[in-house]
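Asks: No letters, just coordinates:
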């Protein structure tokens, strides 16, 4: 049947674009904890109407990145230790599951990609470059998440990971994250040996070392 131009698909696309842009700005520190979010300014920055912005903010509130006070203000949520600990526990469990399911399916190309990502991670830490460190850490763990092919794992991690990224930024801005380099190498070693259970436990422990301050 004939369909009208635009419609819900376009609206959803704009909402998702606004959500991703705002989430990234919060995670990378462009929008700092406590900063007030003004609809008019956000609309101008993102180049969208108020509806996608409000829908994006509702999603950000749901995952804990913004605080909405009806009739008053919308602000970037403060770094909350309890929220971070909860998100950390969930992320660790999901990455444990991803490793357990992925290891039997890994090829040498996957292991090489993880090793290369870990080397980029090491260099980024030495250069005190948190953006590069986070990108390399993402690339390392994404190999296991992608290979495991579990869409529920992807969905849950998409929700909880941004809550940890602000905490990681502080940790990876110094050399306190150096232990993760050795932990990553151990995960690759266990995966290459085909020990899915041990690799899964090591992956979980790696995420649990990201202790909130």
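Replies: Right, received. Where do you want to start? None of the values given here were measured: they were computed from a predicted structure.
Asks: C-alpha from now on. contacts and neighbour counts both.
Replies: Fine.
Asks: How much space separates the residue sitting nearest the centre point of the chain from residue 115?
Replies: The centroid of the chain falls nearest to residue 161 when counting by C-alpha atoms, centre = their mean (3.4 Å). According to C-alpha to C-alpha, to the nearest Å, residue 161 stands 22 Å off from residue 115.
Asks: Likewise for residue 150?
Replies: 23 Å.
Asks: what about the two, which has more around it?
Replies: Neighbour totals were compared for residue 150 and residue 115, and residue 115 leads with 19 against 15 (other C-alpha atoms under 10 Å).
Asks: returning to what we had before: what residues are up against the residue nearest to the centre of the chain?
Replies: By C-alpha atoms under 8 Å, 6 or more residues apart in numbering, the residues touching residue 161 are 87, 91.
Asks: Do a quick rundown of the strands in this structure.
Replies: 66-69, 73-76 (DSSP state E).
Asks: would you turn those into JSON lines with distance to residue 137 and mean neighbour count?
Replies: Output for those, formatted as JSON lines (distance: least, C-alpha to C-alpha, whole Å; neighbours: other C-alpha atoms under 10 Å):
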{"stretch": "strand 66-69", "distance to residue 137": "25", "mean neighbour count": "18"}
{"stretch": "strand 73-76", "distance to residue 137": "25", "mean neighbour count": "18"}
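Asks: dropping in the other structure now:
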């Protein structure tokens, strides 16, 4: 049975995105060696969908495409506990992602997906992990900073 997530205090945005950064970083580290050519195709397709959705102002589609991108890495990691942990956090993150991705749609922001793909293809797992973790952490920091200004 799917339920709406409980109310979320936005003051915890920094912590939620830091947790997300750690989980997705671990998925990237564990899954990197298992990525196949089909996985790289899925990563590129998810990134293309993400970029198109942002360009066209389709925020929820951009969020789902970003989820699809990171889901490839979670799938490759093959760790059901890691997947459950991410899935438990996603409803709360999606609430905050609406602000983050709306901001990205109106200003050319960083899209680290191409760099992540390039690092993974080059076998540079540490750089890929750093990029994944940084993108999640910076999102939480940006939202937290905006909340502190209000």
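Replies: It's in. This structure is a prediction, so every number in the text was calculated from the model and none was measured.
Asks: Please state their TM-score.
Replies: The TM-score (TM-score structural alignment, normalised by the length of structure 2) is 0.86; 141 aligned residues with a C-alpha RMSD of 1.7 Å.
Asks: follow-up on the earlier one: structure 2: which residue goes with the residue nearest to the centre of structure 1?
Replies: Using TM-score structural alignment, the equivalent of residue 161 of structure 1 in structure 2 is residue 90.
Asks: Need the counterpart of residue 79 of structure 2 in structure 1.
Replies: For residue 79 of structure 2, the residue aligned by TM-score structural alignment is residue 150.
Asks: Could you check how far the residue nearest to its match when sequence neighbours are not counted is from residue 116 of structure 1?
Replies: In space, and not counting its chain neighbours, residue 150 of structure 1 is closest to residue 98: 7.5 Å by C-alpha to C-alpha, 6 or more residues apart in numbering. Distance, residue 98 of structure 1 to residue 116 of structure 1, by C-alpha to C-alpha: 20 Å.
Asks: separation between the residue nearest to residue 171 of structure 1 when sequence neighbours are not counted and residue 125 of structure 1?
Replies: In this structure, residue 171 of structure 1 finds its nearest non-sequential neighbour in residue 177, 6.1 Å apart by C-alpha to C-alpha, 6+ apart. Using C-alpha to C-alpha, we find residue 177 of structure 1 at a distance of 7 Å from residue 125 of structure 1.
Asks: the more surrounded of these two?
Replies: Between residue 177 of structure 1 and residue 125, counted using other C-alpha under 10 Å, the more crowded position is residue 125 (24 against 19).
Asks: all helices in structure 1, in order from the N-terminus.
Replies: With DSSP state H, the ranges of helices along structure 1 come out as 8-27, 39-46, 50-63, 81-102, 108-126, 130-148, 151-172, 179-192, 196-208.
Asks: aligned partner of residue 103 of structure 1 in structure 2?
Replies: With TM-score structural alignment as the criterion, residue 103 of structure 1 matches residue 32.
Asks: Quick check: its match touching residue 72?
Replies: No - Residue 32 of structure 2 is beyond contact range of residue 72, at 10.1 Å (criterion: C-alpha atoms under 8 Å).
Asks: Counting neighbours, what do you get for the aligned partner of residue 55 of structure 2 in structure 1?
Replies: Alignment note (TM-score structural alignment): residue 55 of structure 2 maps to residue 126 of structure 1. Residue 126 of structure 1 is flanked by 16 other residues according to other C-alpha under 10 Å.
Asks: how near is the closest residue to residue 126 of structure 1 other than its chain neighbours to residue 146 of structure 1?
Replies: Leaving aside its sequence neighbours, residue 126 of structure 1 sits nearest to residue 175 (C-alpha to C-alpha, 6+ apart; 6.9 Å). Shown here: residue 175 of structure 1 relative to residue 146 of structure 1, a distance of 28 Å by C-alpha to C-alpha.
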